[in-house]
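Chemist: Compute the structure for the input listed below.
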Amino acid sequence: MAAPVLTSTEHFIAGDRVVGTGERIEVVNPATEQVIATIPAGTAAEADAAVEAAAAAFPAWAATPVELRAEVVGRIADGLKARAEELAATITAEVGTPITFASRVQVPNPIAIATGVVRAVADGVLADQQVGNSLVVREPIGVVAAITPWNFPVQQIIAKLAPALVAGCTVVLKPSEVAPLNAGVLTEVLAAAGVPSGVVNLVHGTGPVVGEVLASHPKVDMVSFTGSTRAGRRVSALAAATVKRVSLELGGKSAHVVLADADLAKAVKLTVGNSFMNNGQACSAWTRLLVPSSRHEEAVALAAAAAEKYVPGDPTSPATRLGPLVSATQRERVLAHIRAGIEQGARLACGGPEPVDGLDLGYYVRPTVFGGVRQDMTIANEEIFGPVLSVLPYETEDEAVEIANATIYGLAGGVFSADEDRALAVARRLRTGQVDLNGAAFNVLAPFGGYRQSGNGREFGRFGVEEFCELKAIQR
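Modeler: Here you go, the predicted model:
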């Protein structure tokens, strides 16, 4: 199914479509460089109206029995499933995600996340607890501002929306202005699922306008933000004025630590696939491959061979594994990092900053692998957000752990070993929110979030629901 070519989309406030009063923002297909839609550039007044609608709807929604709130979220999951093909095509059109990845990951993940939240309610995550002479109850925190990114747009919306709704919160959503069209489809799913008027509101626009109003608004009780670390710092600063709760899922520079006893070919293949998923635009991607120095050259050769199979191409083709980056700006950022790697002495094993052969349109970047990367290099420390993998050698297991922990981030990572107990021992030493052993599968019921400047708070399953609750102790 081809993605619909839309001419515009609107805000969604208090159950109504609101055409915006300000300028409009163009949405560009990153593979064709063509404008496929426009959205309103939301104003401070429109953001305020959405907050007021959410505040007005909060008492009734909070008083709705939790079982009924969970039923609504279950219907949202069903609605996403019914429109899965349309959502996948829309994400491919606005993000450049290969259609196969969009169909197998970008849409199924949020369905599973919403279903997991419903399961958490059934398992009693919101049940009262007796602690001594105190009855401990969980209550909704209130009005939530959900500010979401462009790279996994539906997943990150649902990761906030589903737990907030079952907890009894109302929501104002600001999706990324870079990839907002999927959110328009979602509002139709919400309406069909029976979400009452004002419980979920959507305001399009930019961070400096709409995002800042939401983060600082006195009637917003919590901000749940996913995006860059720089923007997360700004959200935290604005929210501090009203001491509202802030949950942040920010950048990453994750390491895959391959131990000396590992199947190197398998480990490297997994690393390249993880690093290049979603065109390299994933905050949890393993962008640093750590290998024993005695096997460094072999690892670099294996990585380059694997990377060359990721041939950039049309993201609507089921055969494509690597599409374009989301924008011209993002492409230039990635190319600047590649140039920095070369200038600082890393060895370019494949790829590079040159244009992709045969692709005159689209924001494409060659799949790139660097060998001989040192920890003091820019490409070993800064989040690149493109198909760029750095291979770093280490001498001892202790040094591998030290290198893995040597960035400001701590979102994800992996350990690969023939001995699972050995891998687990290393995983326990990594200062990061998630660690996969030997390429284990992603789990949407497990807590997702980071250490240090990768953020705070957790999403998914019961852990995500708890983020949107206040605890009250009633002594009797």
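
Chemist: Only C-alpha atoms from now on, for both contacts and neighbour counts.
Modeler: OK.

Chemist: Tell me how many other residues surround the residue lying closest to residue 265 once chain neighbours are set aside.
Modeler: Once flanking residues are discounted, residue 265 sits nearest to residue 302: 6.7 Å by Cα to Cα, 6 or more residues apart in numbering. Residue 302 has 18 neighbours, counted by other Cα atoms under 10 Å.

Chemist: One more, so I can put them side by side:
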Amino acid sequence: MTLMQLESFAAGQWVAPSGKVRKIYSAVTGEEIAEAGSDKLDFQQMIDFAKQKGGPALRKMTFHDRARMLKALATYLNERRDPLYELSYKTGGTLADHKIDIDGGIGTVFVYASKGRREMPDAHIYPDGDLEILSRNGTFLGQHYCTPLLGVAVHINAFNFPVWGMLEKLAPTLLAGVPAIVKPATSTSYVTEACVKMIVESGILPEGAIQLVMGGTGDLLDRLDCQDVVSFTGSAATASYLKSNKNIQKNGVRFIAEQDSLNASVLGPDVTPETPEFDLFVKEVLREMTAKAGQKCTAIRRMIVPDAQVQNVIDALSAKLAKNVIGDPTAEGTRMGALASLDQKKDVLEKAAEIGTECDLVFGDQDNLQLNGEGLENGAFVAPMLFHCKDPDKATIVHSTEAFGPVATVMGYRDLGHAIELMNKGGGSLVASVITHDADVAREMTMGAAAWHGRLYFNNRDSMKESTGHGSPLPHMVHGGPGRAGGGEELGGVRGVTHYMQRTAVQGSPDLLTGIGGTYVKGARFKEGPAHPFTRTFHELEIGETIQTKSRTVTLEDIEHFAHFTGDTFYAHMDEEAAEANPFFPGRVAHGYLLLSFAAGLFVQPDPGPVLANTGLNSLSFQKPVSPGDEVRVTLTVKRKTKRTDEYGEVRWHVNMFNQDDEQVAEYELLTMVAFERT
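Modeler: Take a look at the predicted model:
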């Protein structure tokens, strides 16, 4: 067969392998299938290309522009999955495994595209947190802003997810406005290369937004500075080696690590074989042992179960594993394929042997492995291995050694405190799951174990039909963990985006902060528009444009009519003596919702126009009660504008209501949809 010559993509050019070329083998047959090498690459040129081409192009785009770019990219890849599936069989995985990798990666890009549009402004600067009032009269304020780093993100990815591993880092990086240099693990890099070729051929990303290294990183890390980020997924040993690079330490290069992890799953003390939670526990463990042949950083390595249930779990899980068909991932009936390489097989068997020195192997005969298919004798196949640790308190290897394959250990616990102690012996994990129907158990587990885990996954009969699974990191939530797991974070929605941005405290006047952030800040100067703002289109409206209404007197008749009409006859509105006895009111007062209605009546322009709908109201607060005879007026100011479709956008208005003494009585944010053109 013709060997694949895996090419790097550097400074806009595809570069063939050269120099010390590494050979790559099929995980299924053991035959040589590809070559990769990066000796010809000029890493300084790649960095310069990213910073001079990719970075400026991305930063010219708003968050919403970049989110639309990600959606287009995800759509493009989603329509071209089949060739990636076909190529991925050489990694040893089944079609179900490929869908975890390829569909999961594309789905992550879709999620970030959506979050960018929904949770980030249509602007170049991201406000982080609330405005801080730093002066008595509000003329000097502070706001934390996040801006894109002016460097490059170096993504060093693991072998087990050649597509998802790349895309789950790439999506938040590009959304932040930072270009990336991707370095996949060589053993499965042919799948990553095929995906990157699709990305480049699409023409969706600007030049310099993505580059690819097929082989070693050479002196790449020696050339980075504090504007750059290294995001790593892999073993703790490799992470420690990379992090110790003198240049990374000297220049304060951000280093995000997602490392190996001895994840645990706990069977709650309330669970017995007769409950649905028991079957759920066995199902979750079986899936985590066999999906991707156990080559998942989130896979379950330690099962912590009540002493009374240890044998029941061993029996139930062994029966399930006995039905697990291993072999050619393209063959009908195969449920588990091979490990990613012969080197990986060797490592898994060595680590399993270490675990076997203090635990008993209760399932997994490697000598009589029956494979489904032909010509597999040189493949990287292993049988799932289930161990039983009889004394987890004295054991050390099982809590410190990860066999990165279909290997897991059962151990018993006496009580919840003991279970928590065993969970935490992993030294810091990406995820732990607890299968229980008891909320008290869940709370105690959270209080005792959360500090040692990046994610806690609880499941039971109520959530099992819709839950995503112990081993499924979701782009909405943090993926990472303390201690052994690396101490870093990936994903986590917008949190993942800000890893590639600089958070800066910006201080100044309301006018200046309004100009910087593109969002009206209370206290900034008003702008008078040429006409009522409700008659102006989305594009015509300007940030800070304001209407100041006339006043309206609130009468006792208004209050009583509103009370009887709505049924809200709360005593503060209807009983003078009771209202006076309340420390918050001087006597009978107007309903808050009556004031909102009056506010709308004061600023609304009733004729048909660009304003299409009122879609929400945020952050409503009442500062001072309004009594019969008081007057109220409103200021309505354009706070923020966000494009939503090709026909209309969302306008957020800052609404202030004052009384006759210019005291603020109410404040809120009004959301409307406004057309781009007059209808």
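
Chemist: TM-score for this pair?
Modeler: The TM-score (TM-score structural alignment, normalised by the length of structure 1) is 0.92; 465 aligned residues with a Cα RMSD of 2.1 Å.

Chemist: To which secondary structure element is residue 163 of structure 1 assigned?
Modeler: helix 153-167 (DSSP states H and E).

Chemist: on average, how far is that helix from the matching bit in structure 2?
Modeler: In the superposition against structure 2, helix 153-167 of structure 1 averages 0.9 Å from its aligned positions (mean Cα distance after the TM-score superposition for structure 1).

Chemist: so that helix corresponds to what in structure 2?
Modeler: Counting by TM-score structural alignment, helix 153-167 of structure 1 pairs with residues 162-176 of structure 2.

Chemist: isn't residue 252 of structure 1 right next to residue 409, touching?
Modeler: Yes. Residue 252 of structure 1 lies in contact with residue 409 (Cα atoms under 8 Å); the separation is 5.3 Å.

Chemist: okay, these two: which has more neighbours?
Modeler: Neighbour count, other Cα under 10 Å: between residue 252 of structure 1 and residue 409, residue 252 has more, with 32 against 26.

Chemist: tell me which element the aligned residue in structure 2 for the more buried one falls in.
Modeler: With TM-score structural alignment as the criterion, the equivalent of residue 252 of structure 1 in structure 2 is residue 261. Following DSSP H and E, one finds residue 261 of structure 2 outside all helices and strands.

Chemist: Kindly report the same for the one 10 residues further on.
Modeler: Secondary-structure element containing residue 271 of structure 2, defined by DSSP H and E: none, the residue being outside all helices and strands.

Chemist: mind listing what it touches?
Modeler: 277-278, 435-437 (Cα atoms under 8 Å, 6 or more residues apart in numbering).

Chemist: Can you check the residues you listed and name whichever has the most neighbours?
Modeler: Going by other Cα under 10 Å, residue 435 tops the contacts of residue 271 of structure 2 with 26 neighbours.

Chemist: Now do the lengthiest helix in structure 1: distance to the chain's middle.
Modeler: The helix spanning the most residues in structure 1, taking DSSP state H as the definition, is helix 44-63. Centroid separation for helix 44-63 of structure 1 versus its chain: 25 Å, with Cα atoms, centre = their mean, to the nearest Å.

Chemist: List the contacts of it.
Modeler: Contact with helix 44-63 of structure 1 is made by 13-14, 20, 140, 142-143, 167-172, 197-203, 209-210, 213-214, 217, 219-220, as judged by Cα under 8 Å, 6+ apart.

Chemist: which of the residues in that helix are buried?
Modeler: Buried positions in helix 44-63 of structure 1, judged by neighbour count with 16 or more other Cα atoms under 10 Å: 44, 46-58, 61-62.

Chemist: dump the residue contacts of the counterpart of residue 111 of structure 1 in structure 2.
Modeler: Alignment note (TM-score structural alignment): residue 111 of structure 1 maps to residue 106 of structure 2. Applying Cα under 8 Å, 6+ apart, one finds that residue 106 of structure 2 lies in contact with 74, 77-78, 164, 167.

Chemist: ok, now residue 338 of structure 2?
Modeler: Shown in contact with residue 338 of structure 2 (Cα under 8 Å, 6+ apart): 27-28, 91-93, 293, 326-329, 379-382.

Chemist: between those, which is nearest residue 365 of structure 2?
Modeler: Proximity of these to residue 365 of structure 2 (Cα to Cα) peaks at residue 382, which lies at 9.1 Å.

Chemist: Filter the contacts of helix 44-63 of structure 1 down to the ones in helices?
Modeler: Secondary structure defined by DSSP H assigns 167, 213-214 of these to helices.

Chemist: Neighbour count and distance to residue 452 of structure 1 for these - can I get that in JSON lines?
Modeler: Conversion of these to JSON lines gives the following (neighbours: other Cα atoms under 10 Å; distance: Cα to Cα, whole Å):
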{"residue": "167", "neighbour count": "30", "distance to residue 452 of structure 1": "27"}
{"residue": "213", "neighbour count": "22", "distance to residue 452 of structure 1": "26"}
{"residue": "214", "neighbour count": "30", "distance to residue 452 of structure 1": "24"}
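
Chemist: can you give me the helices for the stretch 551-679 of structure 2?
Modeler: For the stretch 551-679 of structure 2, the helices defined by DSSP state H, counting those that start in this stretch occupy 556-566, 571-574, 576-581, 592-603.

Chemist: quick one: which of those helices is nearest residue 321 of structure 2?
Modeler: Comparison of those against residue 321 of structure 2 by Cα to Cα identifies helix 592-603 as nearest, at 62.1 Å.

Chemist: Pull the distance from that closest one to the chain's centre.
Modeler: The chain centre lies 40 Å from the centre of helix 592-603 of structure 2; the measure is Cα atoms, centre = their mean.

Chemist: Would you mind listing the buried residues in it?
Modeler: Buried residues in helix 592-603 of structure 2, counted by 16+ other Cα under 10 Å: 592, 595-596, 598-599, 602-603.

Chemist: Many thanks, we can stop here.
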